[in-house]
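A.B. asks: what follows is a predicted protein model with its sequence.
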Amino acid sequence: MRSYINRKGNKVVVSDKHLDVAIRIKEELQKTSPTRRTSWAAHKRMMRKEGFYDSDTNEGYRCLIKAVQRKRGTLPTAVKHVDLVADNKLKSIKEEVGELYSSKLQLQAQGRNIRKLVRAVNKDVLFLEEIKEAIKEKDFVKPSSFNKYRANSKEEKREMIVCLSDFHYGALVDIPENKYNTEIARELLNEYAQKVIKNIKKENVKSVYVMNLGDLIENVYMRNQNLYNAEETLSEQIVNATELVIEFLETISSYVPVKYSAIAGNHDRLQGNKKSNLSADHAIRVSNKIVQTYAKYSNSRVQYIEAKRDYVHWIKVGKYVFCFIHGDLNNLQKKTLLAELSSMYGEHFVAVIGGHIHHFTMLEVGMNEYQVTFGSIKGIDEYSVDTIGSKSSRSQGVVIVGKDEYEIKKIGL
């Protein structure tokens, strides 16, 4: 019997049978990888299918498996590992040149036909069955008891827009510059809620509108790396991320009434290619339904407000109208975007706010008129560092609205 320390700091004892299966699965995963790397997220899912629910993706568990392999003499030496990687790469290149493209085209054609059939018979029925099974295992939070906080009637009462952007729940990041997983996601969202409450008290806020700007989930179909750098299946990501959003809303609503709306981002699309994706085919559609149902049937101060478009929403707070987008379909650095959106939707927007680029930016494009991007909860990952060469700190943002002015604030995490 061996043990390791899990993400929560608890000691987990695993059986010899567990170790046998874990090593076998690891070796099989390495065989399918040209670089001989193990996808530990996939490893965890496969272990569950084998009936072992005490595996993990953290460093302690990975080191345990390696240590047992080394003791059993099944861990390749450094020299042999390099040879295996080289052989695998050469073999993969030969196979890819001769076979990959034809196989890929066949799979794409089959995928298109299957999607057409599913939509023709009963759109989303298969996916919704998965969602239903995932929801069965959840015990959603009960409404929070009301706090004694009340906005001071002798001072100006303000309203607050709280933006929730680029949560990327389900992402697994383990690089020197950043760590992120589902547990860290929960901790960061709770930290954000506490900072929002601090601002509610400081600014004498009487109500909050939480606006989800998209990329709620990491997804597993966006890019090839998402198949490996994700801890959960697509349906699990949607349900579990929504549970955390409800906890976030309930925490804030224990102080003030809360309204909630959400639009979709590129990672929320059920197909990674925005050109082939239908407008309503996104995870936010399912997540919103869960929040809407929860708000309707629970004794809560959370009110769900349906967004005006799948990818665009706007609200009027006091005398100001704010527009919200994700940012992948519009360039928030284009100085004419605010004017273009105002003209398109027949509203005088004082600000258009998005996310997507994981950076805080604020561009003044008129008299007290701005184009803003808020940062992400996830932070940087291998893609942002190695592929696009971009680094930024974790952050979110709020808008505090008074009678004659508003303030856009970055909230660091």
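C.D. replies: Ah, there it is.
A.B. asks: when you work out contacts or count neighbours from here on, use the C-alpha atoms and nothing else.
C.D. replies: Will do.
A.B. asks: check for me that W314 belongs to a strand.
C.D. replies: Yes. Assessed by DSSP: H, G, I helix; E, B strand; the rest coil, W314 belongs to a strand.
A.B. asks: check contacts around it.
C.D. replies: For W314, the contact set (Cα atoms under 8 Å, 6 or more residues apart in numbering) comprises A307, K308, V321, F322, C323, F324.
A.B. asks: try K403
C.D. replies: E156, R158, G318, K319.
A.B. asks: OK, contacts around the last one?
C.D. replies: Right, the one you point to is K319. Contacts of K319 (Cα under 8 Å, 6+ apart): K403.
A.B. asks: next: the second one.
C.D. replies: Neighbour list for R158: E203, N204, V205, K206, S207, I400, V401, G402, K403 [criterion: Cα under 8 Å, 6+ apart].
A.B. asks: cutoff 10 Å now
C.D. replies: 151, 200, 203-208, 317-318, 400-403, 405-406 (Cα atoms under 10 Å, 6 or more residues apart in numbering).
A.B. asks: could I have the buried ones of the contacts of W314 as PyMOL selection syntax?
C.D. replies: Burial among those is assessed by 16 or more other Cα atoms under 10 Å; the matching PyMOL selection reads:
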select buried, resi 307+321+322+323+324
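A.B. asks: hang on, the earlier thing: format the contacts of K403 as JSON lines; extra columns: secondary structure and distance to Y192.
C.D. replies: Converted to JSON lines, those look like this (DSSP: H, G, I helix; E, B strand; the rest coil; distance: Cα to Cα, whole Å):
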{"residue": "E156", "secondary structure": "coil", "distance to Y192": "24"}
{"residue": "R158", "secondary structure": "strand", "distance to Y192": "19"}
{"residue": "G318", "secondary structure": "coil", "distance to Y192": "25"}
{"residue": "K319", "secondary structure": "coil", "distance to Y192": "27"}
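A.B. asks: alongside the first one, take a look at this:
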Amino acid sequence: MTTLSPTLRQIDETLNQYKDRLVLNKEALGLSWHDISQLWFDHTGEHKSDDYFRKYRKRIPNFINEQPKILKKVETEPNDIEDKIIQYEKTKYQVQDQKREFRNLIRNDARYDHLKDEIIKAVKEVANLKPLNWSSPYKSIGDKEAVVLFSDWHYGIESDNFFNKFNPAIFHDRVKKLVHKTIEYGKLHGVKKLHAFNLGDIVSGILHVSVRVQNSEDIISQVKVVSEVMSEVLAKFASEFEEVKFYSVRGNHDRVTANKHDAISKESFADIVPWFVQARTSHIPNLQVMENTYDDEMIVANIAGHIVFGTHGHKDRVSEVAQNLTVMLKLFPIAVCMGHYHHNWEKEFNGIDVIVNPSLSGTDEYARDIRKVSKPAQKMLIFDETGQICTYKILL
């Protein structure tokens, strides 16, 4: 638009545009309504009263007076508005996702609790139909305490090679020998209190394709069998020792999915074992199923006045586990017990004994193929007020 005097009609300005500009910018141009009426007459020869122009502006304030303000904001801040719209949409979807995940979490917890309740209910029914034999033990002649390590039973797998033969029948034979030797060594040392550490991988599970091929039973059947066997073993111990405590952690073979990257620690078939044992042995007064105070995958036990840790070992290195768990838990143990590595190993790190338990299943095809041959065995540790005084390697 070519600019002349602001009170005059511009060369390319229509009469309506001129009238709108005068009435909307009256104060800015320093005009009165009479001045506008006179200017309009000078340009058009048409006489309009002062009131005409005053009323004219009142009819258009919401359309014209406010519209330039909105347009100006859009013209000057388009990115800000667009960004706010995008951010709003993002927030809306985030809230929706959070609500969906929260509902899923509640649903999973409900299923988890329901599953636990149904398992306990079923086991109690079995306990009524087939109660475990238990008799009150004799008073111990000593006051020592012992830890028996259960790990890497891998029930369900079948192996038949030059180094080892293992199947469900052999499993039961080895467990029977383990129980017999534990009681024998316990009586020999005058053990009053026996601590049983379940360090995980009691079942073969679904970890590797080769393992699934070798499994003679599905994972649910595996868990049912080992849970019943564990209950029978602990009932037998409770008939021989004045006090028995059972502890349990998860392994890696008992997770619910084969892919470790998709696995969630809290989703494990291993959790069924302590539930089962608790329900199955609830009538035995000197048997206690312990809960893990610090972490579901870390046992912290008081053995003859000394702190002893237990963990499966799939998340730890033997050379670092003593330091890492001590720093994590802010506790100083005299020993850390582990499974997972399938061989006999013990070493002291700055006053802390790291004790690796062998496997009960022995060398399978997977271990043979990676050249890791080991003897089937489990361990029993004897403690007194001075600390750990000996280790029994129970060959099976």
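C.D. replies: In hand now; what should we look at? Not measured: the values here are computed from a predicted model.
A.B. asks: that older thread, tell me which of the contacts of K403 of the first structure is nearest to V141 of the first structure?
C.D. replies: R158 (28.2 Å; Cα to Cα).
A.B. asks: which position in the second structure aligns with that closest one?
C.D. replies: In the second structure, R158 of the first structure lines up with K144, judged by TM-score structural alignment.
A.B. asks: nearest residue to its match in space, please, no chain neighbours.
C.D. replies: V191 (4.6 Å; Cα to Cα, 6 or more residues apart in numbering).
A.B. asks: what is the burial count for the aligned residue in the first structure for that neighbour?
C.D. replies: Counting by TM-score structural alignment, V191 of the second structure lines up with V205 in the first structure. By other Cα atoms under 10 Å, 23 other residues sit near V205 of the first structure.
A.B. asks: how much space between V205 of the first structure and E405 of the first structure?
C.D. replies: Distance of V205 of the first structure to E405 of the first structure, computed by Cα to Cα, to the nearest Å: 14 Å.
A.B. asks: just D386 of the first structure next, same as before
C.D. replies: For D386 of the first structure, the distance to E405 of the first structure equals 41 Å [Cα to Cα].
A.B. asks: out of those two, which sits in the busier spot?
C.D. replies: E405 (12 against 9).
A.B. asks: so who does the aligned residue in the second structure for that one touch?
C.D. replies: Aligning on TM-score structural alignment places E405 of the first structure opposite G387 in the second structure. By Cα under 10 Å, 6+ apart, the contact list for G387 of the second structure reads E145, I303, A304, G305, H306, I307, I334, A335.
A.B. asks: one more time with 8 Å, if that's ok
C.D. replies: Listed by Cα under 8 Å, 6+ apart, the contact partners of G387 of the second structure are A304, H306, I334.
A.B. asks: map the second one onto the first structure.
C.D. replies: With TM-score structural alignment as the criterion, H306 of the second structure lines up with Y320 in the first structure.
A.B. asks: nearest spatial neighbour of that match, chain-adjacent residues omitted?
C.D. replies: With sequence-adjacent residues excluded and distances taken as Cα to Cα, 6+ apart, Y320 of the first structure is closest to V350, at 6.5 Å.
A.B. asks: what lines up with I5 of the first structure in the second structure?
C.D. replies: If you follow I5 of the first structure across to the second structure using TM-score structural alignment, you land on a gap.
A.B. asks: is it true that A270 of the second structure touches V249?
C.D. replies: Yes. The pair A270 of the second structure / V249 is scored as a contact, 7.4 Å apart, by Cα atoms under 8 Å.
A.B. asks: tell me which of those two has more neighbours.
C.D. replies: Using other Cα under 10 Å as the criterion, A270 of the second structure and V249 rank with A270 on top: 27 against 24.
A.B. asks: quick check, the more buried one in a strand?
C.D. replies: No. Assigned with three-state DSSP, A270 of the second structure falls outside any strand and is helix.
A.B. asks: trace it over to the first structure, please.
C.D. replies: Under TM-score structural alignment, A270 of the second structure pairs with I284 in the first structure.
A.B. asks: follow-up on the earlier one: and the contacts of G387 of the second structure as a markdown table, adding distance to V327 of the second structure?
C.D. replies: Shown next, in a markdown table, are the contacts of G387 of the second structure (distance: Cα to Cα, whole Å):
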| residue | distance to V327 of the second structure |
| --- | --- |
| A304 | 23 |
| H306 | 17 |
| I334 | 14 |
